[in-house]
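Colleague: Just the structure for this:
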Amino acid sequence: MTVISDLAILVVAAGRGSRIGGGRPKQYRSLAGRPILAHSLAALHRAAPDAIILPVIHPDDQDLYLESIAGLDAKLRGRLRDPAFGGATRQASVLGGLEALRSAEAEIPKFVLIHDAARLFASSELIERAIAAAKAHGAAIPGVLVTDTIKEVDAESGVVATPARARLRAVQTPQAFHFDLILAAHRKAAAAGECDLTDDGAIAEWAGYRVHVFEGDSANMKVTSAEDLAIAEARLIRELQDVRNGQGYDVHAFGPGDHIWLGGLKVPHDHGLLGHSDADVLSHAITDALLGALADGDIGSHFPPSDPQWRGAASKIFLAAAAAKVRARGGMIAHVDATVVCERPKVGPHRDAIRASLAEIMNIQIDRVAIKATTSERLGFTGREEGIASLAIATVRLPI
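Modeller: This next block holds a predicted model:
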């Protein structure tokens, strides 16, 4: 087998994240419009664009993983290898990822960085230091100075020692190794039944290798709690300083039918709406608002009614595509505010269900979606119940 890449980055994303509370695993939680895993992969690719990147995921998370990478830059997706599946422990997951790299024909790397998906702020400078340390030392881990006094206690919480802070480091990822060295260490530990080692540096130590500590980064936080989620999202949002607004408007006439679509929700009515697609007037207006904020044409330019493939199509396809364009630009949908204008059906009873549907389609929190409804006091085509109109404003945040 021939080495064709000096570097691989193994991203450990198989955990359940139970400490953070219910819901999906933390690496798939959305922060500033993108899952944590997507932020982590993007940061690693920016720092090492030529590296092979191999995520290690839980077997139950394949759909979540595919959803997370869908909006990533095409060049990054081109560097991703098909994910390996993790084991019952982090140690087992890393070994599975290393074996997957080893078994790939002609793609065995010289060096590997092993990184936790929950650390989404790995800087280019940190990655450069990790690569240099792997080349110089064979086994290296990032560490930051400990500023608090540390006490060692016994089973009854009595202090038994106070280690000197100057000799202590708080260890982070990515941890950096010669590939063959860390694979051999993991295999040795697994064969010996040694399964309580908490990081890859500890595995290398146990296997008899000297591990170097290089300068870490205090900003390289790990998301482990609900409080961490809030802190991380605030940091991400601060980086999205290009704030833009877009507006959208759409109208469709009533025709035969027994329901209409509003925001991806099927609403019973004594008429349907006429259109080339499913005539979801609300989704169309929001789609145009998002595209307007990106200065990227309108719904007709991306999904022309002259194209037969869109005949009868679900409008959530259009809206999801517009939202994905925002994420592909590294941005987030900060807020959507839309109004439906009609005499009937009454939107109020369906408002929260419509908001939930739209939030799911755009992959944003429901509290970023506002839906209002009004009549036109029996004036005009909406007042005569000839059709429905919708207006929308979308606010997006993009990196400068």
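Colleague: For the rest of this, base every contact and every neighbour count on C-alpha atoms.
Modeller: Noted.
Colleague: name the helices or strands packed onto the helix or strand where Tyr65 lies?
Modeller: Element membership of Tyr65 [criterion: DSSP states H and E] is helix 62-69. Helix 62-69 sits against helix 36-47, with contacts defined as 3 or more CA pairs under 8 Å, 6 or more residues apart in numbering; DSSP states H and E.
Colleague: Give me the residues contacting the next helix or strand along the chain from the helix it packs on.
Modeller: Using DSSP H and E, the helix or strand that follows helix 36-47 in sequence is strand 52-57. Residues from elsewhere that reach strand 52-57, judged by CA atoms under 8 Å, 6 or more residues apart in numbering: 5, 7-15, 65, 79-86, 93-94, 96-97, 101.
Colleague: returning to what we had before: list the buried residues for the helix holding Tyr65?
Modeller: Leu64, Tyr65, Ser68, Ile69 (16 or more other CA atoms under 10 Å).
Colleague: of those residues, closest to Gly201?
Modeller: Tyr65 (27.1 Å; CA to CA).
Colleague: list the contacts for the closest one?
Modeller: Tyr28, Ile57 are the contacts of Tyr65 under CA under 8 Å, 6+ apart.
Colleague: ok, it to Gly208 distance?
Modeller: 36 Å (CA to CA, to the nearest Å).
Colleague: Output the buried residues of helix 62-69 as CSV; include the columns distance to Thr374.
Modeller: Below are the buried residues of helix 62-69 laid out as CSV (distance: CA to CA, whole Å):
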residue, distance to Thr374
Leu64, 37
Tyr65, 40
Ser68, 37
Ile69, 39
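Colleague: and for comparison, fold this next one:
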Amino acid sequence: MSSTAFSVAAVVVAAGRGIRIGGGMPKQYRRVGGQAVLTRTLAALGCHAGIARIQPVIAPDAAAFYEECLGELDPIVRGKLAAPVPGGETRQQSVRAGLEALERAGAPDLVLVHDAARPHVDFGLIDRAIAAGRNHRAAVPGIAVSDTIKIVDDAGAGIGRVRETPPREALRAVQTPQSFAFRPLLDGHRAAAEAGLHGFTDDGALAEWAGLSVVTFEGDPRNRKITQPADLIEADRAFGSAASAPGFSAMTQYVTRLGTGFDVHAFTEGDHVWLGGVRIPADRGVLAHSDGDVALHALTDALLGAIADGDIGTHFPPSDEKWRGAASDQFLAHACSLVRARGGRIDHLDITVLAEAPRIGRHREAIRARIAEIAGVPLSAVSIKATTTEKLGFVGRAEGLAAQAAATVRLPEEEGATLVDAQAETAMRQG
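Modeller: Okay, the predicted model is just below:
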């Protein structure tokens, strides 16, 4: 697999009926914290920069439910979604349907297979899945078992005679996403179907049957599968809006992060500039690949900085022609969705525009309102200011304009602890 042309896709298995959970609706379409389970799962995968394409597999009669989920997704995530394909009677058949669809569209190097009913998947787990699959070609996330496990002969009525007590150290509870080199997994599925085997409930087991060497990597205890009504209640609490932001739970400890951003554009011919998502009449425009909105560009970088996820050029390369002339509101919306995909909350957004002209005083409230709308935060969480540079520098000479921004976000404590631990380890090595 080439390091310069390595592609990753995901198959999301959402074709189950979920009848055990009750309620007259498949569990993947039930709402937790105000959004469908499937919406949250697709958002978590789609916001990850390493995943280029997602192939959903749904029940043939679930198109209306699925379309409702699409309406709640960030446009960037929707852009990664292939048209859904119908699943089969078993999970194994549904996974194969997704793999066959991926091949028709152009086979990826690596495929992640993930259950729609696991909406708690986070970037750390996805990172580990991609790395393990790339290094080992077949890998599944596993959690160490804390309870003693008994292998029994089932005698019915819940009574079984113990045959064996395997050592806990050798046991793992397996999760998804499971990660595989694409071609060997598809070949394994085809071979199993030809052999008349349709009962594999786990792609790792199918890969083992097909002769692949499967490894385990570190799973995540929080990556629970929703199977029972109690799981829905717990997920609703975890994704609840107790603090007025999707994914923010009052039961979780959070750390505060501050990110900053800066952007500048030179003036050119034109009759308007975009600032904070608002079109402002001016005697000149700006030279830019997109719409040149320095306020939204700086704010996007501030949010990406707060979650340590690159910069605006990482996610929207200026070398990509599809972003030529693009509206910058989608850049900010994407950065906000990345914060929320990590369970974070945006507390405050602060922008300062540096320009001799145009004056933004009379547009200030419109800009605040537009940014609040894009970011999904209260108006009180948005501040915008403007200043000149007292005729100094390129701004003072009216050759262009600039903006600097700061974004304050709260992330689950584990995110912050990871950064602190890494900094401490670096300090120890340097010391």
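Colleague: re the thing from before, how far off helix 36-47 does the helix holding Tyr65 of the first structure point, in degrees?
Modeller: Between helix 62-69 of the first structure and helix 36-47, the angle comes out at 50 degrees (axes from the mean of the first three to the mean of the last three CA atoms, to 10 degrees).
Colleague: Helix 62-69 of the first structure: what's the following helix or strand?
Modeller: Using DSSP H and E, the helix or strand that follows helix 62-69 of the first structure in sequence is helix 74-79.
Colleague: Can you tell me what Asp220 of the second structure aligns to in the first structure?
Modeller: Residue pairing (TM-score structural alignment): Asp220 of the second structure is matched to Asp217 of the first structure.
Colleague: Just give me the neighbour total for its match.
Modeller: 19 (other CA atoms under 10 Å).
Colleague: Can you give me the buried ones in stretch 81-97 of the first structure?
Modeller: Across stretch 81-97 of the first structure, burial judged by 16+ other CA under 10 Å covers 81, 83-87, 90-97.
Colleague: Helices of the stretch 151-300 of the first structure, start to end?
Modeller: 179-191, 200-206, 226-238, 281-293, 299-302 (DSSP state H, counting those that start in this stretch).
Colleague: Give me whichever of those is most buried.
Modeller: Among these, helix 281-293 has the highest mean neighbour count (mean count of other CA atoms under 10 Å), at a mean of 28.
Colleague: The host helix or strand of Ser357 of the first structure aligns to what range in the second structure?
Modeller: Using DSSP H and E, the element containing Ser357 of the first structure is helix 351-362. Helix 351-362 of the first structure corresponds to no residues in the second structure, going by TM-score structural alignment.
Colleague: What's Phe85 of the first structure aligned with over in the second structure?
Modeller: Phe85 of the first structure maps onto Pro86 in the second structure, by TM-score structural alignment.
Colleague: State whether its match and Ala63 are indeed in contact, as I suppose.
Modeller: No - counting by CA atoms under 8 Å, Pro86 of the second structure does not reach Ala63; the two are 9.4 Å apart.
Colleague: and the lengthiest strand in the first structure, which residues are buried?
Modeller: Selection of the longest strand in the first structure by residue count, based on DSSP state E, yields strand 242-255. Within strand 242-255 of the first structure, the residues scored as buried using 16+ other CA under 10 Å are Val243, Arg244, Asn245, Gly246, Gln247, Gly248, Tyr249, Asp250, Val251, His252, Ala253, Phe254.
Colleague: The longest helix along the second structure - contacts with which helices or strands?
Modeller: When the second structure is parsed with DSSP state H, its longest helix is helix 413-430. Counting contacts by 3+ CA pairs under 8 Å, 6+ apart, helix 413-430 of the second structure packs against strand 254-268.
Colleague: Give me the residues contacting the strand it packs on.
Modeller: Counting by CA under 8 Å, 6+ apart, 284-288, 292, 294-295, 297-307, 399-413, 416 sit against strand 254-268 of the second structure.
Colleague: same check, this time on stretch 168-188 of the first structure
Modeller: Here stretch 168-188 of the first structure makes contact (CA under 8 Å, 6+ apart) with 91, 95, 98-99, 109-116, 119, 127, 130-131, 133-135, 138-146, 200-201, 203-204, 206-207, 216, 220.
Colleague: Just give me the match in the first structure for Gly396 of the second structure.
Modeller: Under the alignment defined by TM-score structural alignment, Gly396 of the second structure is left unpaired in the first structure.
Colleague: Mind telling me what element Gln404 of the second structure is part of?
Modeller: Here Gln404 of the second structure is assigned to strand 400-412, by DSSP H and E.
Colleague: quick check: angle from that strand to helix 413-430?
Modeller: Using the same axes, to 10 degrees: strand 400-412 of the second structure against helix 413-430 is 100 degrees.
Colleague: Give the other helices and strands that strand 400-412 of the second structure contacts.
Modeller: Strand 400-412 of the second structure is packed against strand 254-268, helix 294-306, strand 345-354, helix 393-396, with contacts defined by 3+ CA pairs under 8 Å, 6+ apart.
Colleague: hmm, 6 Å instead?
Modeller: strand 254-268, helix 294-306, strand 345-354 (3 or more CA pairs under 6 Å, 6 or more residues apart in numbering; DSSP states H and E).
Colleague: Check which residues of stretch 131-149 of the second structure are buried.
Modeller: By neighbour count with 16+ other CA under 10 Å, stretch 131-149 of the second structure contains the buried residues Ala132, Gly133, Arg134, His136, Arg137, Ala138, Ala139, Val140, Pro141, Gly142, Ile143, Ala144.
Colleague: what's the most distant pair in the residues you listed?
Modeller: Going by CA to CA, the pair spanning those furthest: Arg134 and Ala144, at 22.7 Å.
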